[in-house]
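Engineer: build the 3D model from these lines:
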Amino acid sequence: MGFEQKASPLAIVVMGVSGCGKSSVGEHLAARNGVLFLEGDQLHPAQNVEKMAQGIPLADDDRLPWLDRIGEEIRTAQETSQGLVVSCSALKRSYRDRLRQAAGGRLAFVFLEGSRDLLLSRMQARQGHFMPASLLDSQLQTLEPPTGEAGVVTVAIDNALDDIVALACQGLSGMAVKGGDYHAG
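Structural biologist: Below you'll find the predicted structure:
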């Protein structure tokens, strides 16, 4: 059955800095578990995409409306009893808490973690993405790793894609609902 809970389908945010593989892992995680996948970057307002394409880091004022749109999608999926996997950088704890609040606490995160060198090489190799490799250091400086936060599975990205997805599923399947929130079980 995968990672879904019978009473309330699990919403998952695949998070991390640019180049960590959020979209690929999210797509495979959703497909493996028969739930919807939402590419969070598609919800960015045009002005955010333009800023990033020009190598300008986003500020909180840029990110908060975007996070709210993602939160709305998560809430809608849960209200309609749909499982959902969404890719979203969710770099700060306050961003993750904002998403948790939108989801009514029924939200888990898969944090994709890797070295700067590996992230940079991935960013430099990809074609047609609006996020330039020059913004990696800004993202790494903004990142507040979710160490110690409930409902978070951390997976190293120096594994093969299938292994990353399997490790994420393994960690997610160990989560139990306690008081409406997801916790490692």
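Engineer: contacts and neighbour counts: CA atoms only from here.
Structural biologist: Fine.
Engineer: list the buried residues in the lengthiest helix in the chain.
Structural biologist: Counting by DSSP state H, the longest helix found in the chain is helix 60-79. Going by neighbour count (16 or more other CA atoms under 10 Å), the buried part of helix 60-79 is 66-71, 73-75, 77-78.
Engineer: could you also give me the structure for this second sequence? I'd like to compare it with the first:
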Amino acid sequence: MAAPGAVLVMGVSGSGKSTVGALLASELGWKFYDADDYHPEENLQKMGKGIPLSDQDRIPWLCTLHDILQREVASGQHVVLACSALKKVYRDILIQGKDGAPLKRDESGKEEKTAEVKLLVVHLTGSFEVISGRLLKRKGHFMPPELLQSQFNTLEPPSAPENFMQISVDRNPSEIVVIIMETLK
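Structural biologist: Sure, this is the predicted structure:
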């Protein structure tokens, strides 16, 4: 696989995606996006009330994130995205857009597939106990700790043929970034 144009730092709420993602982007000199910043207001309200998001809630949000990745990578910008991306179908949308890579017409009217985003998936893994302990210490975040179990229930860890690596959240964020950077070399 060619070098990824983007790195997705994924995992359940409280796994350290935003911290690791921002640190990694800073070390690499890449642009950083936190998927949480792109949730529509309705999603934030639902989660704030302790209601897990459905696929219908997530798909438009994931399409927006795909469009951002696509635009940045097409312009030659490398990107780190922190996003829960709990299911394989969600990661597929981030890479290909909805319904696989959408068709677009070139000048002559012929349909052509838009390029997929080359993505390295970094899955931050940890036990329910460790991550719920972290969430309980976190202040001012819209994600109530009660929703963590629904995230673990939804989680489909990445597997072949996805381009991925798994790193335990037992390490500190700097160590995690070093491991990711070694993999990118």
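Engineer: the helices in structure 1, which residues?
Structural biologist: Along structure 1, counting by DSSP H, helices occupy 22-33, 46-53, 60-79, 93-102, 116-125, 136-142, 161-173.
Engineer: just tell me what Gly16 of structure 2 corresponds to in structure 1.
Structural biologist: Superposed on structure 1 with TM-score structural alignment, Gly16 of structure 2 falls opposite Gly21.
Engineer: what of Pro145 of structure 2?
Structural biologist: In structure 1, the residue paired with Pro145 of structure 2 according to TM-score structural alignment is Ala133.
Engineer: where does the longest helix of structure 1 end up in structure 2?
Structural biologist: Against structure 2, helix 60-79 of structure 1 falls on residues 55-74 (TM-score structural alignment).
Engineer: mean deviation, the matching stretch versus structure 1?
Structural biologist: Mean deviation of stretch 55-74 of structure 2 relative to structure 1 after superposition (mean CA distance after the TM-score superposition for structure 1): 0.5 Å.
Engineer: and Cys15 of structure 1, what does it touch?
Structural biologist: Quick fix: residue 15 of structure 1 is Met, not Cys. Met15 of structure 1 makes contacts with 22, 87-91, 109-112, as judged by CA atoms under 8 Å, 6 or more residues apart in numbering.
Engineer: please enumerate residues in contact with the longest strand along structure 1?
Structural biologist: Longest strand in structure 1 by number of residues (criterion: DSSP state E): strand 107-113. Here strand 107-113 of structure 1 makes contact (CA under 8 Å, 6+ apart) with 10-16, 20-22, 99-100, 146, 151-157, 168, 172, 181-182.
Engineer: kindly report the same for stretch 171-185 of structure 2.
Structural biologist: 3, 16, 19-20, 23-24, 122, 167.
Engineer: one more time with 6 Å
Structural biologist: With CA atoms under 6 Å, 6 or more residues apart in numbering as the test, stretch 171-185 of structure 2 has contacts from 20, 24.
Engineer: count the residues that sit near Ala176 of structure 1.
Structural biologist: Residues contacting Ala176 of structure 1 under the criterion other CA atoms under 10 Å number 16.
Engineer: next, work out how far apart whatever residue of structure 1 lines up with Val169 of structure 2 and Arg96 of structure 1 are.
Structural biologist: Correspondence of Val169 of structure 2 to structure 1, assessed by TM-score structural alignment: Ile157. Ile157 of structure 1 sits 20 Å away from Arg96 of structure 1, taking CA to CA, to the nearest Å as the criterion.
Engineer: the residue lying closest to Phe152 of structure 2 once chain neighbours are set aside - how many residues pack around it?
Structural biologist: In space, and not counting its chain neighbours, Phe152 of structure 2 is closest to Val12: 6.8 Å by CA to CA, 6 or more residues apart in numbering. Val12 of structure 2 sits with 25 neighbouring residues when counted by other CA under 10 Å.
Engineer: now Val12 of structure 2: how far from Phe128 of structure 2?
Structural biologist: As judged by CA to CA, Val12 of structure 2 and Phe128 of structure 2 stand 9 Å apart.
Engineer: and for Ser15 of structure 2?
Structural biologist: Applying CA to CA, the value for Ser15 of structure 2 to Phe128 of structure 2 is 10 Å.
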